[in-house]
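Predicted model and sequence follow; I will ask about them next.
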Amino acid sequence: MTDPQDYPVTLDEIDGLALRADTVIQRLRERVFAPGSQKSLELTFNVRTAAEMVGRTEKAIRDAEADGRLPEPEKDPDTGRRTGYSLEAVNRMREVFGTLPHRAPEDPATVLAVQNFKGGVGKSTVVVHLAQYLALKGYRVCVIDCDSQASTTSVFGLNPDVDVDEDEDTLYPFFQHAGPESLHYALQATYWPNVALIPANLGLYDAEYEFAARMLQEQTFVLDRLRTGIQTISSQFDVILLDPPPALGMISLSVLRAANALIIPAPPNNIDFGSTAHFLKMMGATLNELAEHGGARGYNFVKILATKMNDQKSAHQAIKRVMEAVFPHDMMTAVLKDSAEIDNATANLMSVYEMTGAATRTETHKRCRVYLDAVGREVETMIRKTWPSHHAALRKEGIL
């Protein structure tokens, strides 16, 4: 039998690597999550942009302010000019003018999972930016972070190691035997108006094992536990976005059972496209098997989104053409292109949508916003098509 000491890299060495890596992560988080600070949304909109967002004229806004239906705008004490409207103020305008885009109570809430069993495909990036795009449009959004890596939780301003208690704030207690009957306990407001969050941290990883044990011990179909929980909060939201772990596990299967719509992010390279094809095969086989025990599940839409696309790479273009040929009716028209702007924002645990100042006036930022807006707009349209109360407006817009 080989003595462990015969190997040049011992467990002590590995522990040392983990400790040094943890130190780096801690320093990064200390820089982003300054003690005593709370992340806030610094976005403001001038009256022209606010009017466009609300769907009314600048004059209508000024008239509503003059007659008291809207509060007087904040003004710079030196210049007397408007300082800009916050997103809360824009939503107040939408409420006054009746242009909030909420679904009707009888319409089903959209439970959209951004799902792929492979990591590094842009899953969390899509979830965060889609949530914020919809919030800018005035929708009520809930983001459920189901991934123990907690990337989405971090971008929304919570330090998973400090601000999130796995026994109180995450899905973990809900998945336990005799856990809470509703997900309301875990809902947290974020600094983004109209975006609520159920956060995650590393402790959620333990739920995988406990979930598997419950599957063996209990006769009930526990994989529908998440779907049942979402039903307890769905009346408060228009869209519920699920960010699952990048692996085939109990939580990922629960997400597939809970969702009524899927977006599958897939970068156009050989390895990721191959993994996506394998994911689709596994998903189909798994859902068919689960249907025998818990009943069949269907989706309002399932679309593949090309992510991390680089037009300068001929291989990307070639594989994108293959994807379009193989999935002619299943590919989203919009593409999320590879962008340094997304990388730069993510490095600071931010999204592109919350960037302000000079950084937003660069051509790189403007191009990136065009890509993100196109993705958001296409998903928004697919969602609205599932709401009967929106059909008349969609016909008027020439979409239906």
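Nice, thanks for sending it over. Numbers count the residues shown, from 1 in each chain.

Going by C-alpha atoms from here, please, whenever you check contacts or count neighbours.
Will do.

In this protein, spot the strand with the most residues.
The longest strand of the chain (DSSP state E) is strand 302-309.

and the next element down the chain from that one?
As assigned by DSSP states H and E, the chain's next helix or strand after strand 302-309 is helix 314-326.

now the angle from that following helix to strand 302-309?
Angle of helix 314-326 versus strand 302-309, following axes from the mean of the first three to the mean of the last three Cα atoms, to 10 degrees, is 170 degrees.

Give me the contacts around helix 314-326.
Applying Cα atoms under 8 Å, 6 or more residues apart in numbering, the external contacts of helix 314-326 come out as 268-270, 306, 309-311, 331.

Give me the buried entries from these.
Buried subset of those (neighbour count, 16 or more other Cα atoms under 10 Å): 268-269, 306, 309-310, 331.

Could you dump the residues you listed into JSON lines with distance to P8 added?
JSON lines is the format used below for those (distance: Cα to Cα, whole Å):
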{"residue": "P268", "distance to P8": "40"}
{"residue": "N269", "distance to P8": "37"}
{"residue": "A306", "distance to P8": "43"}
{"residue": "M309", "distance to P8": "41"}
{"residue": "N310", "distance to P8": "41"}
{"residue": "M331", "distance to P8": "49"}
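
out of those residues, who's nearest D167?
Ranked by distance to D167 (Cα to Cα), those are led by A306 at 36.4 Å.

shouldn't the closest one be in contact with N269?
No. Contact between A306 and N269 fails when scored by Cα atoms under 8 Å: they sit 10.0 Å apart.

can you give me the strands in the stretch 151-300 of the chain?
With DSSP state E, counting those that start in this stretch as the criterion, the stretch 151-300 of the chain has strands at 188-189, 195-198, 239-243, 261-266.

From the contact counts, what lies against the second one?
Taking 3 or more Cα pairs under 8 Å, 6 or more residues apart in numbering; DSSP states H and E as contact, the helices and strands that strand 195-198 lies on are helix 123-137, strand 141-145, strand 188-189.

Check which residues of it are buried.
195-198.

Report the separation between the residue nearest the centre of the chain and E397.
The centre of the chain sits closest to V127, judged by Cα atoms, centre = their mean, with a distance of 2.1 Å. Distance of V127 to E397, computed by Cα to Cα, to the nearest Å: 26 Å.

here's the one I want to compare it with:
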Amino acid sequence: MTDAQTYPVTLDEIDALAERADTVIKRLRERVFAPGTQKALDLRFNVRTASEMVGRTEKAIRDAEADGRLPTPDKDETTGRRKGYALDEVNRMREVFGTLPRRRDGDPATVLAVQNFKGGVGKSTVVVHLAQYLALKGYRVCVIDCDSQGSTTSIFGLNPDVDVDEEEDTLYPFFRHGGPPSLHYALRATYWPNVALIPANLGLYDAEYEFAARMLREQSFVLDRLRQGIDTISDQFDVIILDPPPALGMISLSVLRAANALIIPAPPNNIDFGSTAHFLKMMGATLNELSEHGGPRGYNFVKILATKMNDQKSAHVAIKRVMEAVFPHDLMQSVLKDSAEIDNATANLMSVYEITGPATRTDTHKRCRVYLDAVGREVETLIRKTWPSHHAALRKEGVL
């Protein structure tokens, strides 16, 4: 009796399941990525908010507009009132007033990996919101999507199945033998000012197999290929955020070798916390093993971020206490709590920072922004501590 006769579910049935699932994904993406549409950022800031973001008074902004240093803002044709400032206009103000918070010559670009070998821990949520938080502050950010699922790519407005060619737009060509000498070919501007993206799609998965084959022949090349590529573009950015696949594979290892800082998202439940403990053990063993072939790698900071925290669940509260006891210096003070706002935004391939209008006045939205902003501020401070040019300002702020 053959396997096909023994088992009622054959490969044909599995292929059919995959096709049906793919149909659902396509319908979801067709709804979000309607033909002829392009994702845009609709955020507008009134002069009061703009002055807080820029670090100058409202009068200083109006004076700069009056004397021509800044353009006169657009006005509503009906009401005659200012429409508000877009983010790129706020950044123009920062340039005029010299308040852009960027790194200076001699400060190393931060290459931050949001890494955990387990899926479903909030990795892509942290990547997207952290990138957008830093962009709102005026930093130049590059997001490199290393995950073939392309979740981060989707949220940044690209349909991985339609808008991204793995042979031209992803990391895949760079990892191949005789690939491009730099990563400039893959950089894509996004609808977010100051955020560039190197996208991903399912084709990137093939790189895992090619990596494994090359590892036998060119171990050091494979291990540090991504780091070398990032070196070719790092002068254009303050922060480069890596979104690796949720698995221990060749791309994940190259991410660990390329990063100089790590954030490890870990929900406070038994399964995810246990997986994070295994991840830390595996990461340590793997990095030690890799150091024998490619040299040691260290990090400016490694922090564990509690994600998907629910204060109403006693188990979450108990495990969070354990995390605080076990990682007293390694656990971030801020917590990314479980929020329907994040779930609802993600369902529409959006971030919480992109929501506008009446929805921003709900208590749910306000609470979620508090959590996200707290995470962003803490990571921003960790990054600035690695930049010598920021140390004097940090001392004034009482941080150093």
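On my side now, so go ahead. Worth saying up front: this structure is predicted, and the values here are computed from it rather than measured.

Superposed, what's their TM-score?
Laid over one another, the chains give 0.99 as their TM-score (TM-score structural alignment, normalised by the length of structure 1), with 400 aligned residues with a Cα RMSD of 0.8 Å.

quick one on the thing from earlier: out of the helices and strands packed on strand 195-198 of structure 1, which is the most enclosed?
Neighbour counts (mean count of other Cα atoms under 10 Å) averaged over each of these peak at strand 141-145, with a mean of 26.

Residue range in structure 2 corresponding to that one, please.
Counting by TM-score structural alignment, strand 141-145 of structure 1 falls onto residues 141-145 of structure 2.

Now tell me what touches the matching stretch from outside.
Under the criterion Cα under 8 Å, 6+ apart, residues 127, 131, 134-135, 152-153, 194-200, 237-244 lie in contact with stretch 141-145 of structure 2.

Tell me which residues are up against the longest strand of structure 1.
Here strand 302-309 of structure 1 makes contact (Cα under 8 Å, 6+ apart) with 121-122, 261-268, 316, 320, 330-332, 334-339.

again, only using 6 Å
Contacts of strand 302-309 of structure 1 with the rest of the structure, by Cα atoms under 6 Å, 6 or more residues apart in numbering, involve 261-267, 330-332, 335-338.

give me the stretch of structure 2 that it matches.
Against structure 2, strand 302-309 of structure 1 falls on residues 302-309 (TM-score structural alignment).

That stretch vs structure 1 - mean distance after superposition?
Aligned to structure 1 and superposed, stretch 302-309 of structure 2 gives a mean residue distance of 0.2 Å (mean Cα distance after the TM-score superposition for structure 1).

and that stretch, how far from the chain's centre?
On the basis of Cα atoms, centre = their mean, to the nearest Å, stretch 302-309 of structure 2 sits 14 Å off its chain's mean C-alpha point.

I would like the residues contacting whatever helix or strand E65 of structure 1 lives in, please.
For E65 of structure 1, the host element (DSSP H and E) is helix 58-66. Outside of helix 58-66 of structure 1, the residues within contact range by Cα under 6 Å, 6+ apart are 51, 70-72.

how big is the offset of that helix relative to structure 2?
Once fitted to structure 2, helix 58-66 of structure 1 is off its aligned match by 0.3 Å on average (mean Cα distance after the TM-score superposition for structure 1).

can you pull the buried residues of that helix?
In helix 58-66 of structure 1, counting by 16+ other Cα under 10 Å, buried: 58, 61-62, 64.

same thing with stretch 184-193 of structure 2?
Judged by neighbour count (16+ other Cα under 10 Å), stretch 184-193 of structure 2 contains these buried residues: 186-187, 190, 192-193.

ends of that stretch, how far apart?
Note: stretch 184-193 of structure 2 ends 18 Å apart using Cα to Cα.

Stretch 191-211 of structure 1 too?
First-to-last residue span, stretch 191-211 of structure 1, Cα to Cα: 32 Å.

that older thread, out of the buried residues of stretch 184-193 of structure 2, which is nearest to R92 of structure 2?
Among these, and counting by Cα to Cα, the member closest to R92 of structure 2 is P193, at 11.0 Å.

State the distance from that closest one to A135 of structure 2.
Distance from P193 of structure 2 to A135 of structure 2, by Cα to Cα: 7 Å.

before we move on, what about Q219 of structure 2?
36 Å.

Please apply the same query to P180 of structure 2.
From P180 of structure 2 to A135 of structure 2 the distance is 28 Å (Cα to Cα).

repeat for V335 of structure 2
Distance, V335 of structure 2 to A135 of structure 2, using Cα to Cα: 21 Å.

the strands in the stretch 301-400 of structure 2, which residues?
301-309, 336-337.

of all these, which lies closest to L290 of structure 2?
Using Cα to Cα, the nearest of these to L290 of structure 2 is strand 301-309, at 18.3 Å.

List the buried residues in that closest one.
Residues 301-309 are the ones in strand 301-309 of structure 2 that count as buried (16+ other Cα under 10 Å).

what does stretch 161-168 of structure 1 give?
161, 164-166.

Residue in structure 2 paired with A347 of structure 1?
A347 of structure 1 maps onto A347 of structure 2 when the alignment is built from TM-score structural alignment.

how about the helices in the stretch 151-300 of structure 2?
151-155, 172-175, 206-215, 219-231, 250-258, 270-294 (DSSP state H, counting those that start in this stretch).

if I look at F175 of structure 1, how far off is E210 of structure 1?
8 Å.

just curious, which of the buried residues of strand 301-309 of structure 2 is nearest to K26 of structure 2?
Ranked by distance to K26 of structure 2 (Cα to Cα), those are led by K308 at 27.7 Å.

Now the closest one: closest residue in space that isn't a chain neighbour?
The shortest distance from K308 of structure 2 to any non-neighbouring residue, by Cα to Cα, 6 or more residues apart in numbering, is to D338 (4.0 Å).

From L394 of structure 1, how far off is the counterpart of that neighbour in structure 1?
Using TM-score structural alignment, the equivalent of D338 of structure 2 in structure 1 is D338. D338 of structure 1 sits 31 Å away from L394 of structure 1, going by Cα to Cα.

ok so, going back, which stretch among the helices and strands packed on strand 195-198 of structure 1 comes nearest N46 of structure 1?
The closest approach between N46 of structure 1 and any of those, judged by Cα to Cα, belongs to helix 123-137 at 14.3 Å.

how far apart are that closest one and its match in structure 2?
Helix 123-137 of structure 1 sits 0.1 Å off on average (mean Cα distance after the TM-score superposition for structure 1).

got a list of contacts for that helix?
152, 194, 376.

contacts for stretch 251-265 of structure 1?
Stretch 251-265 of structure 1 has contacts (Cα under 6 Å, 6+ apart) with 111-116, 223, 227, 244, 299-307.

what ranges do the strands span in the stretch 1-150 of structure 2?
For the stretch 1-150 of structure 2, applying DSSP E, counting those that start in this stretch gives strands covering 110-114, 141-145.

For the last one, give me the average deviation versus structure 1.
Read that as strand 141-145 of structure 2. Strand 141-145 of structure 2: mean distance to aligned residues in structure 1 after superposition is 0.1 Å, counting by mean Cα distance after the TM-score superposition for structure 1.
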